[in-house]
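In: Need coordinates for the following:
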Amino acid sequence: MPHTSVIISIYNQPKALAMSLAGYRRQSDTDFELIVADDGSDDEVRRLVDGFRAEAPFPVRHVWQENRGYRRAKIANTAVRESVGRLILLSDGDCIPHRDFVRVHRAAHRPNGFSVGGYVRIGLEESRALTPEAVARGEHERHLTPAIRRAHRWKHLHNLFYILIGKRDRPKAYGANIGVDRETYYAVNGYDENFDGFGKEDSDLRNRLRAYGAVAVSVWGKAFVFHLDHGLDDKRPSGPGRIRGDNPYYYRSHVPARCENGLVKTPPGLP
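Out: As a prediction, the model looks like this:
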C-alpha cells in the first residue's frame, strides 16, 4: 500500500496535465499513488491518463464527474475516498512538481498534521516552450532561481512566526501544494462542498484544520510546484461557475472545524 496519495484536480487542460504527469514520473520518492480528480473534462484528458497509466511506475487512477460548473471541492473529496495513502497530497493539473515534491511532504508528514508549500509561476511563452520531454529532463526547474528561493525562504519564516502566534489564516494555503494526514482530513470532513464555484475552498480547509488543532508545517522553500500559465490550453475553464471571484460563503460568521457537506454528508441538526 503506498504511503502517499497524490490528488491532481483538473478540468480540460490536457497540455498542462501532460507536463504535470511527466513531473511525477521523475519524483525522488515513488512510494505514492496518483489520482486525477477530473471536474468534467472531455475524453482527451481520459485518454491522456489511460496512456500514462500504462507506463507509470506507480498506480494511476482517473475519477470523473459531470461538468456542472466549478466543483473542485467535490471531485477532490471523491478522489480522497478512493485513495489509500496515509498522506493526502493535493495539487492541480496545471502545476509541475519539483523532483523532491513528494519526498519533502512525506518528511513533513505527522499524525494530526498538515503541510503547505508554495509555487513558482512560469510565464506564457515559457509555458508554451516546455514539453513533457523537457520536463522529464528537469528543464522546468531552471525557473527556480536563487532570487525565488530567497523569497520562498522569507515566506517560510513569516509562516513560522504566524504559526507560533496561532494566526488562524496561516500558513498561506495554495491548493496545488498541500499535504494532509489522512485521519486529520477525515476529522474535518475534507473539503467543504458548499464551495460551489471558484475560490477560497483551500483557505477554508486550512482554517478548519487549524480550528481542529492540526499541527501546521510550512514547507515553503522546500516543496515547490511550477505553475503553468493559464493561456497554455485553449480549453481553459470557462462558463457558469468557473469564473474567479471572491466567495461570500468563506466569510460566514461561524466556521466549525468539521464541515457538514464534505466527505460525509451530515443531516441538519446532527453533530
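In: Please make it C-alpha for all contacts and neighbour counts, starting now.
Out: Fine.
In: And the helices in the stretch 101-250 of the chain, which stretches?
Out: 101-108, 124-129, 132-136, 146-165, 182-187, 201-212 (DSSP state H, counting those that start in this stretch).
In: Comparing the ones you listed, which comes out most buried?
Out: The highest average neighbour count among those, using mean count of other Cα atoms under 10 Å, belongs to helix 201-212 at a mean of 22.
In: Pull the residues that contact that helix.
Out: The contact list for helix 201-212 (Cα atoms under 8 Å, 6 or more residues apart in numbering) reads 73, 114, 168-170, 172-175, 184-185, 188, 190-192, 195, 216, 250, 255-258.
In: just the angle between it and helix 146-165, please?
Out: 40 degrees (axes from the mean of the first three to the mean of the last three Cα atoms, to 10 degrees).
In: Tell me who's in contact with the nearest residue to Glu141 once chain neighbours are set aside.
Out: Among residues not flanking Glu141 along the chain, His98 sits closest, at 6.9 Å (Cα to Cα, 6 or more residues apart in numbering). Listed by Cα under 8 Å, 6+ apart, the contact set of His98 reads 23, 27, 141, 223-226.
In: how does it look with 7 Å?
Out: 141, 224-225 (Cα atoms under 7 Å, 6 or more residues apart in numbering).
In: Could you also give me the structure for this second sequence? I'd like to compare it with the first:
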Amino acid sequence: MKLSVIITTYNAEEWLHKVLVGYSVQTIDDFEIVIADDGSTDKTKAVLALFSNKFKYPIVHVWHEDKGFRKSEILNKAILKTNSDYLLFTDGDCIPRKDFVSIHLKNKEVNYFLSGGYFKLPMDVSKAITDNDIETQNCFNVSWLKKQGLNLNFKATKLTHNRYFAAFMNWLTPTKRTFNGHNTSCFKKDILAVNGFNEDMQYGGLDREVGERMFNNDLFSKQIRYSAICIHLDHSRGYYSQEGWNKNLAIRAFNKKNGVVKIKNGIEKLP
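Out: Take a look at the predicted model:
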C-alpha cells in the first residue's frame, strides 16, 4: 500500500463517523486507516464496525486503557502497527476533502515532511454536516457553508479548488511549516529516527515538538496548507491545563537549544 492514515480519537464517535465517511470517498484507495484510540469506550468499536467493508484494507484499531491524556503513547503504538513506509497523521475531528490523500502522496519528497492546515467550523455547522454532505463534498463548498450560517472571512480561501492559487498561497502564507497532528505526512523512517512522539508531553504542542526534532535531524518541511484540505469539527478541550502547556514549552525550548534528535521516552524507551 502507498500510505497509512493514522487518526487519533477519544470518545468522539459522531465526529469519527464523519471523518471515516471522508476517507471512504477519497480519489484513491491504496491506503490503510489506523485508529490511534486513547482509551475510548466500545461505542468507537461500533463505529469502526460500520466501516469494516468500506476500505481496501482492514481498519487497524490500536487501543489502550483510559488513564488520562496519553496521545503521544497511543500514536507511538499506532506507528508500530502501520503497514506502509509513508504515514499521514490527522485527528478524528478533521474531515478530509476527497483529494486529501492523493495530495499528500503527490507532494511527498525524501528528506521532507509535509505541513498542512485546517479550516475550522463552529459547532452548529459541524453538527449540520451529514454523510451525504461529505459524499457530495458540499461541506467543502463556500456557498453551502454560507447557507449554514457560517460567517466567512479570508481563511475561507483555504477551501479553494484552484491548484494554482493554492500553490501561490502555500508560497505566500507567513504560517510556519510545522509538524501538525491534524494534517502532516512523513516517511516512517524519519519519525522512527527521532524516536517518535515524546511520551513526557501531554496536550499542547506535542506534534510541533516532533517536527522540531526532525529539523534537528536535518529534515526539511514543505507547505501544503492550501492544497491538502480538511475541515475541523468543533469540540471542547477538557484536557487543557496551563501547567501541562508550560511543561511542554520548556521541553521544546530545551530540545531546540540543545539540538535534541531522540528523546528518551518515545517509541523506544532509551536509558
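In: Filter the contacts of helix 201-212 of structure 1 down to the buried ones, PyMOL style.
Out: The buried residues among the contacts of helix 201-212 of structure 1 can be selected in PyMOL (16 or more other Cα atoms under 10 Å) with this line:
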select buried, resi 73+114+170+172+173+174+175+184+185+188+190+191+192+195+216+250+257+258
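In: okay, the helices of the stretch 101-250 of structure 1 in JSON lines with distance to Asp42 of structure 1 next?
Out: Conversion of these to JSON lines gives the following (distance: least, Cα to Cα, whole Å):
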{"stretch": "helix 101-108", "distance to Asp42 of structure 1": "28"}
{"stretch": "helix 124-129", "distance to Asp42 of structure 1": "22"}
{"stretch": "helix 132-136", "distance to Asp42 of structure 1": "21"}
{"stretch": "helix 146-165", "distance to Asp42 of structure 1": "36"}
{"stretch": "helix 182-187", "distance to Asp42 of structure 1": "29"}
{"stretch": "helix 201-212", "distance to Asp42 of structure 1": "24"}
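In: among those helices, which is nearest Val49 of structure 1?
Out: Within the helices of the stretch 101-250 of structure 1, the stretch nearest Val49 of structure 1 is helix 132-136; the backing value is 13.6 Å (Cα to Cα).
In: helices and strands around that closest one, which ones?
Out: If contacts are counted by 3 or more Cα pairs under 7 Å, 6 or more residues apart in numbering; DSSP states H and E, helix 132-136 of structure 1 sits against helix 14-25.
In: Now Val6 of structure 1: which helix or strand?
Out: Secondary structure assignment for Val6 of structure 1, by DSSP states H and E: strand 4-10.
In: Give the aligned range of that strand in structure 2.
Out: Strand 4-10 of structure 1 corresponds to residues 3-9 in structure 2, going by TM-score structural alignment.
In: Mean per-residue distance, the matching stretch versus structure 1.
Out: Superposing on structure 1 and averaging over aligned pairs (mean Cα distance after the TM-score superposition for structure 1), stretch 3-9 of structure 2 comes out at 0.3 Å.
In: In that stretch, which residues are buried?
Out: Result for stretch 3-9 of structure 2 [16+ other Cα under 10 Å]: buried residues 3-9.
In: Stretch 51-62 of structure 1 too?
Out: Of the residues in stretch 51-62 of structure 1, those buried (16+ other Cα under 10 Å) are 52-53, 60-62.
In: ok, now stretch 239-253 of structure 2?
Out: For stretch 239-253 of structure 2, the neighbour count (16+ other Cα under 10 Å) marks 245, 248-249, 251-252 as buried.
In: residues touching Asn183 of structure 2, list them.
Out: Asn183 of structure 2 neighbours (Cα under 7 Å, 6+ apart): 89-90, 115-117.
In: Buried only: go through those for me.
Out: Using 16+ other Cα under 10 Å as the burial test, the contacts of Asn183 of structure 2 include 89-90, 115-117 as buried.
In: possible to save those residues as TSV with distance to Leu80 of structure 2?
Out: TSV is the format used below for the buried ones among the contacts of Asn183 of structure 2 (distance: Cα to Cα, whole Å):
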residue	distance to Leu80 of structure 2
Phe89	14
Thr90	16
Ser115	22
Gly116	23
Gly117	25
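In: From the centroid of structure 1, which residue is nearest?
Out: Residue closest to the average C-alpha location in structure 1 (Cα atoms, centre = their mean): Ser91, at 2.2 Å.
In: For the residue lying closest to it once chain neighbours are set aside, the count of nearby residues, please.
Out: Nearest residue to Ser91 of structure 1 in three dimensions, chain neighbours excluded: Ala176, at 3.5 Å (Cα to Cα, 6+ apart). By other Cα atoms under 10 Å, 27 other residues sit near Ala176 of structure 1.
In: what ranges do the strands span in structure 2?
Out: 3-9, 31-37, 60-63, 86-91, 94-96, 112-115, 119-120, 184-187, 220-223, 230-232 (DSSP state E).
In: Since that was my last question, I'll sign off now.
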